[in-house]
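[1] predicted model follows, preceded by the sequence.
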Amino acid sequence: MDHTSTSETTAPRPVDFLEFAAACGGRLFRTAYLLTGGDAYLAEDLVQEALSRMYVRWRRLSRLENPAGYAQVVLANTFVSYRRRRSSSERVVHEFPEIVVHDGDPTLRLTLLQALRELSPQDRAVLVLRFWEDRSVEETAAALQLSSSAVRSRSHRALGRMRVLLGDGFATQAIH
């Protein structure tokens, strides 16, 4: 019995997965950060969970036309399922962690994150995917397993809620 070849029984080293994770990790983290309303620790956990789900099926997923897009879908689904089970022992804090931000007005960013946090998880996911990730209604619906009309109505309702939370003068202030 010849034992020289073990490639059939040993899983290949996923070099391409490591490269994939390194290439899209930052974007996944930014999306998760917005989905969680600014909770960097939970965002890291969600990205790790999403990437681990992909790692298990990487042999098949690596053949997809757009694995990075699929990773965004997995991340959104991971976020929604996390919010559903919310039986985590972690406690929510009301302070932002020290994070270096190099773009825009930090006060504006914190105000927007606070307003996003006030929305329901599903509404927040719709707004982040539609407007931050610049996805179409159909792409957002597919990612969140909703109908297109549900995405449109949730977008409308969530944007209205954001306007109430931010106040009428905010749009004028944000432009200047």
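    On my side now, so go ahead.
[2] contacts and neighbour counts: CA atoms only from here.
    OK.
[3] contacts only, for T78.
    By C-alpha atoms under 8 Å, 6 or more residues apart in numbering, the residues touching T78 are 46, 49-50.
[4] just put those residues in TSV and tack on distance to L144.
    Below are the contacts of T78 laid out as TSV (distance: C-alpha to C-alpha, whole Å):
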residue	distance to L144
L46	15
E49	17
A50	14
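[5] the structure to be compared is supplied as follows:
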Amino acid sequence: MTPESESEFREYVESRRDALLRTAFLTCGDWHRAEDAVQTSMIKLYGAWNRIRRETTDAYTRRILANVLVDQTRRGWFRRENSYADPPEQTGDTSGADDQTEAAAILARLPLRQRATLVLRFWEDQSVEQTARILRCSTGTVKSNTSRGLKTLRDYYATSNLASQGSK
């Protein structure tokens, strides 16, 4: 890789890392797995950096991330590591952290493909066609996963609102 190309890669990673990390976290629901997935994705992207067109880099990176997250769930229990250490203390502004944690907990109730579909469609603001390309499935599958995922979320909110109103 040339020095200019390596510099471009470094700039791209620095500018997109946080967004990719949020996407991975919302998809898998675990910060440690999300960080591992983003790191693995960046390693794979580095290997392909000279072959990809710059205007499609974001789409290519999202596809890599989606594949890495799916691959992580395919691993057997014997290959997964469990982390038991307490998470580090939060520093700085955490006003949106509770909302993100709640969203991740709700999304964790969904199967991985529905979760990935909803995150790509509504968090990453991808079209049905773009989501289908990233997940390598048909547009019909994207639509059905979106519909099922949203129905599950609506049902969850309906039952949680009923439960909270009943406790008042």
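    Arrived safely, thanks for sending. As the structure is a prediction and not an experimental result, all values here were calculated from the model.
[6] what about the most centrally placed residue in the second structure, which helix or strand?
    By C-alpha atoms, centre = their mean, the second structure has its centre lying nearest to A24, at 2.6 Å. If you go by DSSP states H and E, A24 of the second structure is part of helix 3-28.
[7] so stretch 120-135 of the first structure corresponds to what in the second structure?
    Counting by TM-score structural alignment, stretch 120-135 of the first structure pairs with residues 111-126 of the second structure.
[8] stretch 121-134 of the second structure: how far from the chain's middle?
    12 Å (C-alpha atoms, centre = their mean, to the nearest Å).
[9] just stretch 143-157 of the first structure next, same as before
    16 Å.
[10] give me the contacts around it.
    Residues contacting stretch 143-157 of the first structure (C-alpha under 8 Å, 6+ apart): 72-74, 76-77, 123, 126-127, 137-138, 140-141.
[11] nearest to A21 of the first structure, of these?
    Q72 (12.0 Å; C-alpha to C-alpha).
[12] skipping adjacent residues, who's closest to the residue mapped onto that closest one from the second structure in space?
    Aligning on TM-score structural alignment places Q72 of the first structure opposite R62 in the second structure. Once flanking residues are discounted, R62 of the second structure sits nearest to I134: 6.6 Å by C-alpha to C-alpha, 6 or more residues apart in numbering.
[13] distance of the equivalent of E14 of the second structure over in the first structure from V128 of the first structure?
    When the first structure is aligned by TM-score structural alignment, E14 of the second structure is paired with A22. A22 of the first structure sits 22 Å away from V128 of the first structure, going by C-alpha to C-alpha, to the nearest Å.
[14] name the residue in the two with the higher neighbour count.
    Remark: of A22 of the first structure and V128, V128 carries more neighbours, 22 against 11, as counted by other C-alpha atoms under 10 Å.
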